[in-house]
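Sequence first, predicted model second:
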Amino acid sequence: MKYVITAALALTAAAAQAQSNVQIYGVADAGLVAEYGTPAGNSTAVGSGLASGSRLGFKGTEDLGNGLSAIFVLEGGYNIDTGASGQGGLRFGRQAFVGLRGSFGSVTVGRQYSPYYRAIRDVADPFEDGLAGQATNVMAGNHRMDNTVIYATPELAGWSAEVAYGAGETTDPLAADSHRKRAFSGVLSYTNGPLVVNLGHHRREDALLPDHVRNTILAARYTLGSVMGHAAIVRNRGLGGEVSRDALLGLTFKSGPHRVWLSVVQHDDKSPAQRDARQYGAAYLYGLSARTDLYAAYGHIDNDNGAPFTVGNATDSGNGNAAFNLGIRHCF
């Protein structure tokens, strides 16, 4: 009898394993950051998450049958140099969502990356929003949205789309409307072999005033052998109606364990102040394995007429107009 029970338990465990899958993953990234042109002069420090924010995450799927799956992600950031939590101490400050995926696409609910941000990170920016030359030093990133529902369509003839709505849910007693701080984000994507094109839009209401900011991006990436070209143009509207435009040109080169990233970002301020800026970035990465690499990067920004842009990295927004990074990243 005990053999029958043992066999039944084994079959039950095997069936459960086949229907659901939970993975533990993460990034451990640390290096040296030398900053130049800060208010306190030049400085050197040990930093965490220069190329990719250090993180520990859990993600999983459960097969619900008929092509339908439940999915979830819980991902928290940490500072490897001190052991402290990232994202202001939030336990799962990087991502926290649950949803369903099937032939209709996917619907997810929680704290998530905006579709607009993924257009920058995955298509426009050769630095993939990391290291000193990242595009979001100058361009608005619109990284994460709280209280958000995202619907992603399936791909049809190369076309797909993502739309997101983030409920404001502000509790600030000074806010005139408890629904303020809402956010809307969406991307229309086209993929045809080596070509990827994204048209994205992001709008975020101010938490207190009846005003909003918005950004619209057209981004493209084209792969030709070991070379990948990147380009983007962005139109921005700030609070009060201020208008600016950004343009990006970038290059990714891969050969064996070697990777080179190059980019130039131009910010044109259309206000009378004309606070324009230009960023130049370069990085070299050497892959010790499929999961571990060494990196060096440099970024420099020329700010005109008091423009406020600083050179940061994947975790830190930076304090100066130039920075050099040297470090190691391990993904697990």
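In hand now; what should we look at? Numbering: from 1, shown residues only.

Only C-alpha atoms from now on, for both contacts and neighbour counts.
Noted.

Please tell me how far stretch 64-71 is from the chain's geometric centre.
27 Å (Cα atoms, centre = their mean, to the nearest Å).

How far does it stretch from one end to the other?
10 Å (Cα to Cα, to the nearest Å).

Pull out the buried residues from it.
Leu68, Ser69, Ala70, Ile71 (16 or more other Cα atoms under 10 Å).

contacting residues around the longest helix seen in the chain?
Across the chain, the longest stretch assigned as helix under DSSP state H is helix 2-19. Residues outside helix 2-19 that contact it (Cα atoms under 8 Å, 6 or more residues apart in numbering): Glu62, Asp63, Leu64.

quick check, nearest of those to Arg203?
Nearest to Arg203, judged by Cα to Cα, of the contacts of helix 2-19 is Glu62 at 33.4 Å.

neighbours around the residue nearest to Asp81 when sequence neighbours are not counted, how many?
Spatial nearest neighbour of Asp81, chain neighbours left out: Ser48 (5.8 Å); criterion: Cα to Cα, 6 or more residues apart in numbering. Here the count is done by other Cα atoms under 10 Å, and Ser48 has 29 residues near it.

Remind me which helix or strand Thr171 belongs to.
Assigned by DSSP states H and E, Thr171 belongs to neither a helix nor a strand.

Identify all contacting residues around stretch 72-82.
Against stretch 72-82 from outside (Cα under 8 Å, 6+ apart): 28-30, 46-49, 53-61, 84-87, 90-99.

Please apply the same query to stretch 115-128.
Taking Cα under 8 Å, 6+ apart as the rule, stretch 115-128 contacts 129, 133-135, 141-144, 162-164, 185-187, 196-202, 217, 219-221, 230-232, 248, 250-252, 261-263, 283.

Now that we have those, which of them are buried?
The buried subset of the contacts of stretch 115-128 (16+ other Cα under 10 Å) comprises 129, 133-135, 141-144, 162-164, 185-187, 196-202, 217, 219-221, 230-232, 248, 250-252, 261-263, 283.

Just the ones of those residues in strands?
144, 162-164, 185-187, 196-202, 217, 219-221, 230-232, 248, 250-252, 261-263, 283 (DSSP state E).

From what I see, Asn307 and Asp276 are in contact.
Not quite, residue 307 is Ala, not Asn. Yes - Ala307 is within contact range of Asp276, at 6.4 Å (criterion: Cα atoms under 8 Å).

who has more neighbours, those two?
Asp276 (22 against 16).

Take this one as well and set it beside the first:
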Amino acid sequence: MLKFRSVAVALFCTGLITSFGAQASQVNIYGKIDASVLTGKTRHGAATVQLKSGFTAGSRWGIKGVEDLGNGYKVGFILEQGFTIDDGAEGGTNQAFNRESSLYLDGSFGRVTFGRLGTLGFAQSTGILRGAVFGVTHGASGWASGTTSLHFSRVDNAVAYSTPSFGNVSVHAMYSNGTNTDDSENKWSKNNHYYGLGALYRSKEASGSVIFEAMDYKNETGIKHNPLYHLTIGGYWQIGQIRPMAIYQYQWGEDRYKQHTAQVGTQIKIGAGTAKLGFKYITRKVDGKGTLIQNEKKANLWNIGAGYEYPFSKRTKVYGFAGYVDGGKGWGKGTCLKTTNLNGYQIAFGMVHDF
């Protein structure tokens, strides 16, 4: 009840600001709805057909606001909640804005942002990930799929800083004092902490990023984990109607594993739409006492995906996608694979509308 009441209050306040707010303030409601029919089959499971929400882009709605303070300074906020269009369910339990809730200050010094944020190597307004042809979605072909990594997605209690651009390059840093909670009754050492540092290059023809991230997992109940580290490098180059893309990530951590993940792909303008093609390969090796899905010492898999997006209008597009993933050692068999998108195919047809 509290969550729905907070959303209602936010909408009410948005209406007041829009109607009576100062001339320097701007507040907008926005969103995205993605619905598709998804069929798939794993090597050890039955064929399935489902109405899928958010296959290529997470369905969400949000409120954005910004106030011009003058002298080059601005204060803004983003409140964004996910949902599933097939059943209308909320994106996060007991969270009014599970995707992002942030407040930021912009100026000649750069931008400082506070709140629940997407990590540097993920998405949202603070993410700087580049080079993943399917982004963090599209099933097993996505960069944040279960086949890719123990990725760091969104964290609570975070503060982020980005510098102004110097020669098309900006530096980004982020820290979370407690990825799930920073309870005042706990010592600092009892919270999970996230650390991120990266650099982003942006020009008209190309963009790329280098990101280092770490999670210390100090508050994993009943499970003792040492820190996990990510180093991610990726980018793209626009050459006429073709955009070649590439991304690589190295993961390591004591009592876990060492993993290399690479994806190459391209986006090509064909007619009024865009075709996408990507190939991903993963290889990992147990480090110390770490375990894999099947307690193997090594694991590897490959994935290929292809899709096409066609715009009906500036706000609506339709898409088709097909992907296949094949697991070798460590992902080759097991009952757990019956409930995952490993060792099988996915085919989706859907539509996305922005508002």
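Structure received. Just so we're clear, the structure is a prediction, and the values are computed from it rather than from any experiment.

TM-score of the superposition?
The TM-score (TM-score structural alignment, normalised by the length of the first structure) is 0.86; 313 aligned residues with a Cα RMSD of 2.8 Å.

mind listing which of the buried residues of stretch 64-71 of the first structure are in helices?
Using DSSP H, none of these sit in helices.

In strands only, show me those.
Reading strands off the buried residues of stretch 64-71 of the first structure with DSSP E, I get Leu68, Ser69, Ala70, Ile71.

What is the aligned counterpart of the last one in the second structure?
Applying TM-score structural alignment, one finds that Ile71 of the first structure aligns to Gly76 in the second structure.

List the residues that contact that match.
Lys64, Gly65, Val66, Glu67, Leu103, Tyr104, Leu105.

So what's the gap between the helix or strand that contains the fourth one and the chain middle?
Using DSSP H and E, Glu67 of the second structure maps to strand 60-70. Computed by Cα atoms, centre = their mean, the separation of strand 60-70 of the second structure from the middle of its chain amounts to 21 Å.

what's the average distance of it to the first structure?
Compared with the first structure after fitting, strand 60-70 of the second structure has a mean deviation of 0.7 Å; criterion: mean Cα distance after the TM-score superposition for the first structure.

That strand packs against which elements?
Secondary-structure packing of strand 60-70 of the second structure (3 or more Cα pairs under 8 Å, 6 or more residues apart in numbering; DSSP states H and E): strand 25-42, strand 73-82.

Let me know the angle separating it from strand 73-82.
Between strand 60-70 of the second structure and strand 73-82, the angle comes out at 170 degrees (axes from the mean of the first three to the mean of the last three Cα atoms, to 10 degrees).

Show residues contacting strand 60-70 of the second structure.
Contacts of strand 60-70 of the second structure (Cα under 8 Å, 6+ apart): 14, 24-33, 74-83.

do that again at 7 Å, thanks
Residues from elsewhere that reach strand 60-70 of the second structure (Cα atoms under 7 Å, 6 or more residues apart in numbering): 24-33, 74-83.

Report the angle between that strand and strand 25-42.
Using the same axes, to 10 degrees: strand 60-70 of the second structure against strand 25-42 is 150 degrees.

contacting residues for the aligned residue in the second structure for the residue nearest to Asp81 of the first structure?
Using TM-score structural alignment, the partner of Ser48 of the first structure in the second structure is Ser53. Residues near Ser53 of the second structure by Cα under 7 Å, 6+ apart: Asp34, Ala35, Ser36, Ser59, Thr84, Ile85, Asp86.

Recalculate using a threshold of 10 Å.
Residues in contact with Ser53 of the second structure (Cα atoms under 10 Å, 6 or more residues apart in numbering) are 33-38, 59, 83-88, 350-352.

Now which of those residues would you call buried?
By 16+ other Cα under 10 Å, these give 33-38, 59, 83-85, 350-352 as buried.

Tell me the one of the residues you listed nearest Asn343 of the second structure?
Using Cα to Cα, those come closest to Asn343 of the second structure at Leu38, 16.3 Å.

Thought Lys52 was touching the closest one, still the case?
Yes - the criterion here is Cα atoms under 10 Å, and Leu38 of the second structure meets it with Lys52 at 6.1 Å.

what touches both of these two?
In contact with both Leu38 of the second structure and Lys52: Ala348, Phe349, Gly350, using Cα under 10 Å, 6+ apart.

Can you tell me the closest non-neighbouring residue to the last one?
The shortest distance from Gly350 of the second structure to any non-neighbouring residue, by Cα to Cα, 6+ apart, is to Ser36 (3.7 Å).

again with the second one
Distances taken as Cα to Cα, 6+ apart put Gly320 closest to Phe349 of the second structure, at 4.5 Å, once the chain neighbours are dropped.

State the number of residues packed around that neighbour.
Gly320 of the second structure has 19 nearby residues by other Cα under 10 Å.

List the contacts of the counterpart of it in the first structure.
Taking TM-score structural alignment, the alignment pairs Gly320 of the second structure with Ala296 from the first structure. Contacts for Ala296 of the first structure (Cα under 10 Å, 6+ apart) come out as 31-32, 51, 131-132, 260, 282-286, 324-328.

ok, now how distant is Ala296 of the first structure from Val260 of the first structure?
10 Å.

Touching both of those two, which residues are there?
With Cα under 10 Å, 6+ apart as the test, Ala296 of the first structure and Val260 both reach Ala282, Ala283, Tyr284, Leu285, Tyr286.

Not including adjacent chain positions, what is the nearest residue to the aligned partner of the third one in the second structure?
Spelled out, that is Tyr284 of the first structure. Matched to the second structure by TM-score structural alignment, Tyr284 of the first structure sits across from Tyr308. Using Cα to Cα, 6+ apart and skipping the chain neighbours, the partner closest in space to Tyr308 of the second structure is Ala275 (4.3 Å).
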